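Novice: the following block contains a protein sequence and its predicted model.
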Amino acid sequence: MPDYLLVDQPDSITENITGHGQLGVDTEFVREKTYFAQLCLVQVSTPEQIYCVDPLTDNSQNKFWLEMLASSWVVHSARQDIEVVLQTAGAMPREIFDTQVAAGLLGFPAQMGYAGLVKELFDVDMAKTHTRADWTRRPLPEAFLQYAAEDVEYLLPAGEALAERLDKESRLDWAKEDSMLLLDPALYEVVGNQAIERLKGARNFRGQKRAAAVRLARWRESEAMRRNRPRQWILRDSVLLDVAYNLPTSENQLASIAGLPSKLAKRIGKQLLDEVAASSGDDDDYQPPKPPDEAQKALLKEMQAQVAACANDLGLAAETVAPKRELSAVIASGTRESRVFSGWRGTLIGEQLMALL
């Protein structure tokens, strides 16, 4: 088991994490009872020490975060870690190297887990017994902290080993490029129609029913963010869809909707009725994505074949070169603003894919 130092005064280790080329970083968080993930532990590894930093402490952490965000991180599957740090500290690190991304560019399975990578690189079996733990508990049990420390114990050695292999294959720049794409702020914004596109069941609505579903979904998203509560706690999907379908115009009509508790109806009924009423004038506000037609399906197959051939030549999974969802998005939108047309992908396969469009 790795040795670690539990830190409840984050600013106290600022000097200890300063001056290193890279820091290994992982986080533990919960989001079952909140809209935004709640950061509960930050694990930081240097070549000399592992720190388990408690961000729930009342002690100052400004200097800690300033140093952390100015550092270069080695992270595995970084997206959720970056998201929770952005929500907590208001910014992202200046640079990351994602070992999951790096492994994929060496021909390891796409989306390879950290434990699997450690096993492949170092023949070490890692315990994964606390992945669903309650990280808000204080004090944290010793078993939790050992698990957390182990999650960063091999990050720096893994990053070094992968970088060495990538350099030999002339792919190190690819890994750096793809890792840095995870620092795009747009990835972490809830914008446009995402609120309604998450709502299954509204796609078949038409006219005002669909417009009402759009408005209600956006209202719920805004309310969930404002109150920092899960969107289902604000209003369940099934009830939201029933309200949109029935288009109530009065409190009595709203009260007749099955599944809407009377207390909840009293608390948010006016907002629901207001959103339904406002929807009468914007029937065409949202058009759901259309399913691909036959020509688009054929084009997708052609593009996938090109990607598969390129990936095979490189010894990579096709998903690593260009996932199906990205190709589908390019076809549906007609946009050329996709990573498949830029960077190393653009050099290797961008022109061939562009020629098919």
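Specialist: In hand now; what should we look at?

Novice: only C-alpha atoms for contact and neighbour calcs from this point on.
Specialist: Noted.

Novice: now stretch 45-54: buried residues?
Specialist: Within stretch 45-54, the residues scored as buried using 16 or more other Cα atoms under 10 Å are 45-46, 50-54.

Novice: before we go on, here's another structure to hold up against the first:
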Amino acid sequence: MTDYRVIDTPEAFAAAVDRIADGDGPIAVDAERASGFRYSQRAYLIQLFRRGSGTFLFDPPALGEFDRLQELVHHDEWVLHAASQDLACLREVGLDPDRIFDTELAARLLGMQRVGLAAVVEELLGVTLAKEHSAADWSTRPLPQPWLTYAALDVELLVDVRDRLAEELVAAGKAELAAQEFDAVLHREPKPATNEPWRRLSGIHALRSPRNLAVARSLWLARDELAVERDVAPGRLVPDSSILTVAKAMPRSRRALADMKDFNGRASRSELDRWWKAVEAAIQTNDLPAARVPSDAPPPPRAWAARNPEADARLRLAKEAVAEIAEEYGMPVENLLTPDTLRRVAWHPPVERDAAAISAALAEHGARPWQLEATAQRIAEAFSEAAQSILDAEDSAS
């Protein structure tokens, strides 16, 4: 078994970059975070493999910057599995590719039933990868050798997987559309930060009173402040369920809060003064949050039939058309066209309902050229059929 070493000094980093320069071909890259353990989403280990160079395991906190590596390899193709999960933490340390090949996305576009890395490697290469360390705390130092072996295997077979998938994309006539999808992932704008991140609390929709919501908000903000201070995942301090329990119960004293058995978590008692201060402030504040947040998104589709029968008909017929096209392409519906895009265009269709207008509307929501070519005409036909069905129903009623 190979004994892997973590590159955590400037001298070792410089030597690794020299070896990477001697290799050739695509660069396989992966990153390990400490999600569920740490507050930040930073990379605690970055793995890289290149044919002719070997495997490299970098320690980002110890190294700090990766400028020389970025300068060397940014123009090469980087191979990642589920690239959208790793690009942000790679960019945080200055690693940003010009082009990528996403093996998970390629597997989806090819209609593979299982697209996790282990499943794809097994199907294409006949090699079984153990995934027992996937949820490990990668901020641990020193990292155990079995973890390093696991991390290395995540990239050592990735270029071989890439080559097999590339062959199958060409054979299926999907190489160009895959290139468009890879480019879309690479250049996708990050979602803007929400003004009220506390509303992401699991179960928040069960709270309807502004005062209860104020308690949930105050506790969430207090927990987030402590989580940042300690660099600990917020849920490890006090879980969401505990915050919701307190927000529903509205305890009126520190003692009442302390007596709540369902208010748990490793910091629920050690930081009791902090939590009671948050509850007390929320009970007294006049700055109450709105019970509902305005949204530009369409209403839930189950409400469309009553609120907008023609939009309901448009969505129903267009979904059928898109599902048929996805089956023809041999890929999941969501990879052909996202459900959110279809809903938005069905709810607010363009004035003109021809294929060109539908195509423009879809493009405004981020649909790629291949998706427009595949779906716009059929969606336009579905919209026309929906309008006619409403007219026919009105004629029958009169």
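Specialist: Structure's in. What do you need? Remember, predicted model here, so these are calculated numbers, not experimental data.

Novice: about what we covered before: next, format the buried residues of stretch 45-54 of the first structure as CSV and append distance to residue 290 of the first structure and secondary structure.
Specialist: CSV is the format used below for these (distance: Cα to Cα, whole Å; DSSP: H, G, I helix; E, B strand; the rest coil):
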residue, distance to residue 290 of the first structure, secondary structure
45, 47, strand
46, 49, coil
50, 50, strand
51, 49, strand
52, 48, strand
53, 47, strand
54, 47, coil
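
Novice: quick check: the farthest pair among the residues you listed?
Specialist: The span of the buried residues of stretch 45-54 of the first structure, defined through Cα to Cα, is set by 46 and 54 at 17.1 Å.

Novice: ok so, going back, out of the buried residues of stretch 45-54 of the first structure, the closest to residue 16 of the first structure would be?
Specialist: Checking the buried residues of stretch 45-54 of the first structure against residue 16 of the first structure by Cα to Cα gives residue 46 as the nearest, at 8.4 Å.

Novice: mind telling me what that closest one corresponds to in the second structure?
Specialist: Per TM-score structural alignment, the equivalent position to residue 46 of the first structure in the second structure is residue 50.

Novice: now for its match: which residues touch it?
Specialist: Residues near residue 50 of the second structure by Cα atoms under 8 Å, 6 or more residues apart in numbering: 20, 23-28.

Novice: if we use 6 Å, what do you get?
Specialist: residue 27 (Cα atoms under 6 Å, 6 or more residues apart in numbering).

Novice: one more: residue 175 of the first structure?
Specialist: Here residue 175 of the first structure is in contact with residue 102 (criterion: Cα under 6 Å, 6+ apart).

Novice: that one maps to what in the second structure?
Specialist: Using TM-score structural alignment, the equivalent of residue 175 of the first structure in the second structure is residue 178.

Novice: ok, average deviation of the host helix or strand of that match from the first structure?
Specialist: Element membership for residue 178 of the second structure, per DSSP states H and E: helix 175-187. Compared with the first structure after fitting, helix 175-187 of the second structure has a mean deviation of 2.5 Å; criterion: mean Cα distance after the TM-score superposition for the first structure.

Novice: buried ones in that helix?
Specialist: Under 16+ other Cα under 10 Å, the buried positions of helix 175-187 of the second structure are 175, 177-178, 181-183, 185-186.

Novice: list just the nearest of these to residue 210 of the second structure.
Specialist: Lowest distance from residue 210 of the second structure to these (Cα to Cα) belongs to residue 185, with 38.3 Å.

Novice: name the nearest residue to the closest one, sequence neighbours excluded.
Specialist: Take residue 185 of the second structure and drop its neighbours on the chain: the residue closest to it by Cα to Cα, 6 or more residues apart in numbering is residue 84, 6.4 Å away.

Novice: neighbours of that neighbour, how many?
Specialist: Applying other Cα atoms under 10 Å, we find 16 residues neighbouring residue 84 of the second structure.
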